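Colleague: Need a 3D model of the sequence below.
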Amino acid sequence: MNFKWNYTPPTAEQEHTAAELGEKLGINPILAGLLIRRGITTESAAKRFFRPQLADLINPFLMKDMDAAVDRLNDAMGHKERILVYGDYDVDGCTAVALVYKFLRQFYSNIDYYIPDRYDEGYGVSRKGIDFAKETGVRLIIILDCGIKAIEEIAYAKEQGIDFIICDHHVPDESMPPAVAILNPKRPDDSYPFKDLCGCGVGFKFMQAFAKNNNIPFSRLIPLLDFCAVSIAADLVPVVDENRILAFHGLKQLNQNPSLGLKAIIDICGLNGRELSMSDIIFKIGPRINASGRMENGKKSVDLLVEREYGMAFRQAKHIDEYNEQRKDVDRQMTEEANQIVARLESQKHQSSIVLYDEHWKKGVIGIVASRLTEIYFRPTVVLTRDENLATGSARSVAGFDVYAAIKSCRDLLLNFGGHTYAAGLTMKWSDVKEFRRRFQDYVETHIEPEQREAILDIDAVIDFKDITKKLHNDLKRFAPFGPGNTKPVFCTLDVYDFGTSKVVGREQEHIKLELVDSKSNNVMNGIAFGQSASARYIKSKRSFDIAYTIEDNVFKRGAVQLQIEDIRPTDES
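Modeller: Next up, the predicted model:
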């Protein structure tokens, strides 16, 4: 990908503030400058950023309807009613269900969980799920990571004598379901100070309120924080404010004493014995939890996450790993087919969006394909497949463009839709797909900004190799956990050269293993540039070039640093 590099040099005033802040904190002014770019300008704010405290979590009773939710749960438990914990089949939904179920089963036995079948029931609350609840004597359903738009289904449940508590984080419609409580910080009438919780985060806040109301020590919730970290990473919500606290302590739990189900996945992935990061969740742990719902039924992932015996958990994790391998094969094939369609449709190349559909594509994988196409073509993308006379699909977006709003503009064509700024799901009649594509494209063309059509790489600081010390690297780790809103810093070094030993590597010779020098020091820096072998000839020409990169641990050499090269640019193009 050819990135447009975006860098704004610090002002003299910002450099002076960074020098002062760096001295107070005992860190390099370069890193103090990164804090300032994040809006952290005082010593006390920096200490809160570096050491997030569970004591700073927001009072859960500030969320609208929390009193009603806790009262209804207490009432259900007091009257020994059967409770069903119901959730979406993705990572956020499965971890949310596992968290709430595991916490409540410590105090109450008349409780079960349910994950709808993606292929048989579709997204969210289904009549089949409500009928199951009715048949098994359920009187209260706690629904997580979905439900905010299930007006008809929840009205149907009410007719059956079943109450709902909704814990969701997706954007609500003008009308909301007839639930006894709706916990959703995105409600327009909710003054809860943090709006960007994931579904699992809303479930955690509910359990925090329940514990507080029943004088259960907060320490009983800490073992469940690993689920929060997994969900925050996988759902790509901003890692700021309350999410940063939950992710920081959740990662700590994941590294020190994970739940048996997550430990089994960690072992299956070969991640044991190393410090796990948000990236490990996104690329290793999350896809395996997701794979069950994509290929078969997400309930198997929850079975694994709530398992109490490690031997059984390991066997379940192996089974889910097989689903993940199948998912990879299907994903690869569908992405290749989608790329061929884009290449064939000359008109798509000149449009601001991509809308593709194929009646044979697997419903559980279209979201991944939409993500891949967005990354390749840098355009808001919708991928659809056929389910009898319906088209169901997933949408993904580029930075800064609200794909949910684009889909909402076509709502008269849609039977169902939901999501948030960068990801959404939708259902319509198959016969309406072409009209949807036309109107979606018109909306994107009208509303997308020119800079949103380009692959932009934001550079945090320009530095020299002599600046990359062990202390800088260690202090940089304190900025973690990384994610949206607190991305891993990208550095740039100008006028670097091949040391003479860089080479192309990989099964298909697609990567470059680099050994580089700059003109400011004698440091030889190791780097890896994934998928950038096209630059190898220029690098070996002994001409200078600029690199943009993140600073990582060298996994093959303990204590050493490796640059992960995001982009390479000949110096004369600067």
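Colleague: can we go C-alpha only for contacts and neighbour counts from here?
Modeller: Fine.
Colleague: Report the buried residues of stretch 75-88.
Modeller: Buried residues in stretch 75-88, defined by neighbour count with 16 or more other Cα atoms under 10 Å: Ala76, Met77, Glu81, Arg82, Ile83, Leu84, Val85, Tyr86, Gly87, Asp88.
Colleague: Would you check which pair of those residues lies furthest apart?
Modeller: Using Cα to Cα, the two most remote members of those are Met77 and Asp88, lying 23.8 Å apart.
Colleague: Dump the buried residues of stretch 75-88 to CSV, plus secondary structure and distance to Gln562.
Modeller: Formatted as CSV, the entries for the buried residues of stretch 75-88 read as follows, by DSSP: H, G, I helix; E, B strand; the rest coil; distance: Cα to Cα, whole Å:
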residue, secondary structure, distance to Gln562
Ala76, helix, 55
Met77, helix, 54
Glu81, coil, 56
Arg82, strand, 54
Ile83, strand, 51
Leu84, strand, 48
Val85, strand, 45
Tyr86, strand, 44
Gly87, strand, 40
Asp88, coil, 39
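Colleague: one more, for comparison:
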Amino acid sequence: MEKRWVINEPGDEGTVITLMKSLGVDRLVADLLVQRGITTFDMAKKFFRPSLDDLHDPFLMKDMDKAVERIETAIQKQERVMIYGDYDVDGTTSVSLVYTYLKKHFDFIDYYIPDRYSEGYGVSTAGIDYAADNNFKLIIALDCGIKAVGKIAYANEKGIDFIVCDHHTPGDILPEAIAVLDPKRLDCDYPCDALSGCGVGFKLMQGLAQKMGWPFEELIPLLDLLAVSIASDIVPITGENRVLTYFGLIQLNNSPRLGLKTILNLAGVDKDLTVNDIVFKVGPRINAAGRIQSGNRAVQLLIADTEESAILIGDTIDVMNEDRKELDHSITDEALERVAKSSALLAKKSTVLFDRNWHKGVIGIVASRMIENYYKPTVILTESNGFATGSARSVDGFDLYNAISECSDLLENFGGHKYAAGLTMKIENVGEFQKRFEDYVVNNISEDMLVPQVKIDANIKLSDITPKFFRIIKQFEPFGPKNMTPVFVSEQVLDYGYSRPVGRNKEHLKLSVVDDIREGDVKAGIAFSMGNLYPKISSGVPFDVCYSLQENEYMGKVETQLMVRDIKF
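Modeller: The predicted model follows:
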């Protein structure tokens, strides 16, 4: 697929020079920092040296005082408290974090994860009925609840109080809960509005600890769960999220809880775990439980207190993950074939597909894979409990949430973000939704948005990549949204004579490139799925290469290599 290269505007000249001098770094590093909003020495110090002292006061969040007071009352009266959360990674890590922490101080708690298939996303009537039948007086809802106006009113009728801890966009009406913690509330001035659901739960526990006089140090072991949540939910890793991820990765690498240690072993991650490892190796395994069977399994693993139980549950979840991958691939192939055979679908600027037999647990993954092949806003729907329910994913720059909101009269419910959402509708509304969604996309998307873009931080020479430069770039970690791995372009590079196709089917390309054959400063690189370019590259034709940098270890030797994103001749 053709990609559009977009080189970022350089930072303000004066700011770059001032930062360059105050930090004692070269111009390129200073420019990379300014592009990320790091414009002063003090900001750079916080960026390169995160500290838990930089966490915000939890009581800056609207309703935090009410939430903490209600939990304190529950502890004093020994009321039964239910920790309720969604079945995905953010929800299950949230429940595990709050449950683990409260259990240290309070015995009368339990947790509840709704069934993806019989109850669906968010707060369910079945969950409230279960709470009423088992004498729970308080429900702490995590990663959900901000739009559960009717459900929480139903809980109130049954004498059950709610504390909502959510990070999704609120509707026009907030639920009548004891407290609604959501940094995206219009009337909430909390400094970080990009927390994950687990992040909001953590802030609640931090607030409770402050009020009760419990030591902050008890919260630090929970940061491994929080790092998994932040990485998996693809929230910006800036500000407070950066601090929490930084220390969460330290916890994960040095002293992970038994459940996460089991997942790391199953995933083959044995050192220097990164955000990327969480996104592609840890998160999918936790998600697999809720996709294939029940999110309860994921919580059981994450709160496991013996190695034997962690390994037993971990092995079960690993099998579920293999089942998930098979379903994901087979349904993706079906969806791709359906589009490829339809000139009408190919001509559209959106993709909306419905099939009653597709597995509900993987349609979000399928939507993402469709965008990799057909770069358009995509909605994948299947049948569940007599309704069409599905997941939507967007392309860079297009607000998917707004598009779905414009079709809200056709929907039973929906929720999500700019780039990802979930929705449910009557099956008879699917056809009209396809039409209305397509009309909105046609009228609100630009042609540029329909071409995948590679955002490039700077144009550099290969000779600029020195060991010192790479050491500084590594200190930009943890990488993630709003602080992505720096991407560079080097123009008119040449094969040094050692490039070759690799892989079982020679589908990849191992590069050996230089700025100038006469200088011989050779850089190694790997270009996945670009083996077909070998004949042209090996012929000596100059080319432009777009890449990020990574450390590659082979037979005990460590070198910096180019992780190639794209090649243009």
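Colleague: still on that earlier bit, which of the buried residues of stretch 75-88 of the first structure lies closest to Cys200 of the first structure?
Modeller: Nearest to Cys200 of the first structure out of the buried residues of stretch 75-88 of the first structure is Gly87 (Cα to Cα; 9.8 Å).
Colleague: Quick check, the closest one in contact with Asp117.
Modeller: No: the pair Gly87 of the first structure and Asp117 fails to qualify as a contact (Cα atoms under 8 Å) at a distance of 10.8 Å.
Colleague: Could you pull out the helices in the stretch 351-500 of the first structure for me?
Modeller: Chain-ordered helices for the stretch 351-500 of the first structure, with DSSP state H, counting those that start in this stretch as the definition, fall at 366-377, 403-408, 433-447, 470-477.
Colleague: does Glu510 of the first structure really touch Gln532, like I thought?
Modeller: Yes: when contacts are counted by Cα under 8 Å, Glu510 of the first structure is listed as touching Gln532 (6.4 Å).
Colleague: if you count what's nearby, which of those two comes out ahead?
Modeller: Between Glu510 of the first structure and Gln532, counted using other Cα atoms under 10 Å, the more crowded position is Gln532 (18 against 15).
Colleague: And that one? What does it align with in the second structure?
Modeller: The criterion is TM-score structural alignment: under it, Gln532 of the first structure has Met530 as its aligned partner in the second structure.
Colleague: Report the contact partners of its match.
Modeller: Glu507, His508, Leu509 (Cα atoms under 8 Å, 6 or more residues apart in numbering).
Colleague: Just give me the match in the second structure for Gly147 of the first structure.
Modeller: With TM-score structural alignment defining the correspondence, Gly147 of the first structure maps onto Gly145 in the second structure.
Colleague: Kindly provide the distance from that match to Gly171 of the second structure.
Modeller: 11 Å (Cα to Cα, to the nearest Å).
Colleague: These two: who's more crowded?
Modeller: For Gly145 of the second structure versus Gly171, the count of surrounding residues by other Cα under 10 Å is larger for Gly145: 32 against 13.
Colleague: So which residue is smack in the middle of the second structure?
Modeller: With distances taken as Cα atoms, centre = their mean, the second structure has Ile234 as the residue nearest its mean C-alpha position (2.2 Å).
Colleague: Look up how far Leu252 of the second structure lies from the counterpart of Arg127 of the first structure in the second structure.
Modeller: Structural alignment (TM-score structural alignment) places Arg127 of the first structure against Thr125 in the second structure. For Thr125 of the second structure, the distance to Leu252 of the second structure equals 36 Å [Cα to Cα].
Colleague: more crowded one of the two?
Modeller: Neighbour tally, Thr125 of the second structure and Leu252, criterion other Cα under 10 Å: the higher count belongs to Leu252, 24 against 16.
Colleague: coming back round to it: list the residues that contact the match of Gly147 of the first structure.
Modeller: Contact criterion Cα under 8 Å, 6+ apart gives Gly122, Val123, Val164, Cys165, Asp166, Pro175 as the residues in contact with Gly145 of the second structure.
Colleague: Tell me where the longest helix sits in the second structure.
Modeller: Scanning the second structure for the longest helix, with DSSP state H as the assignment, gives helix 307-340.
Colleague: Which elements pack onto that one?
Modeller: helix 258-267, helix 283-292, helix 295-302, helix 343-347, helix 363-373 (3 or more Cα pairs under 8 Å, 6 or more residues apart in numbering; DSSP states H and E).
Colleague: how far apart are it and its match in the first structure?
Modeller: In this overlay with the first structure, the average offset of helix 307-340 of the second structure from its partner residues is 1.0 Å by mean Cα distance after the TM-score superposition for the first structure.
Colleague: counterpart of that helix in the first structure, which residues?
Modeller: For helix 307-340 of the second structure, the aligned range in the first structure is residues 310-343, judged by TM-score structural alignment.
Colleague: List the buried residues of the matching stretch.
Modeller: Under the neighbour-count criterion of 16+ other Cα under 10 Å, stretch 310-343 of the first structure has 313-314, 316-318, 320-321, 323-324, 327-328, 330-331, 334-335, 338-339, 342 buried.
Colleague: mind putting the helices and strands packed on helix 307-340 of the second structure in TSV, distance to His56 of the second structure and mean neighbour count included?
Modeller: Compiled in TSV, those are given as follows (distance: least, Cα to Cα, whole Å; neighbours: other Cα atoms under 10 Å):
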stretch	distance to His56 of the second structure	mean neighbour count
helix 258-267	27	20
helix 283-292	27	25
helix 295-302	26	24
helix 343-347	48	11
helix 363-373	33	20
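Colleague: Let's have those in a markdown table, adding distance to Asp107 of the second structure.
Modeller: As requested, those are exported to a markdown table (distance: least, Cα to Cα, whole Å):
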| stretch | distance to Asp107 of the second structure |
| --- | --- |
| helix 258-267 | 21 |
| helix 283-292 | 26 |
| helix 295-302 | 17 |
| helix 343-347 | 56 |
| helix 363-373 | 37 |
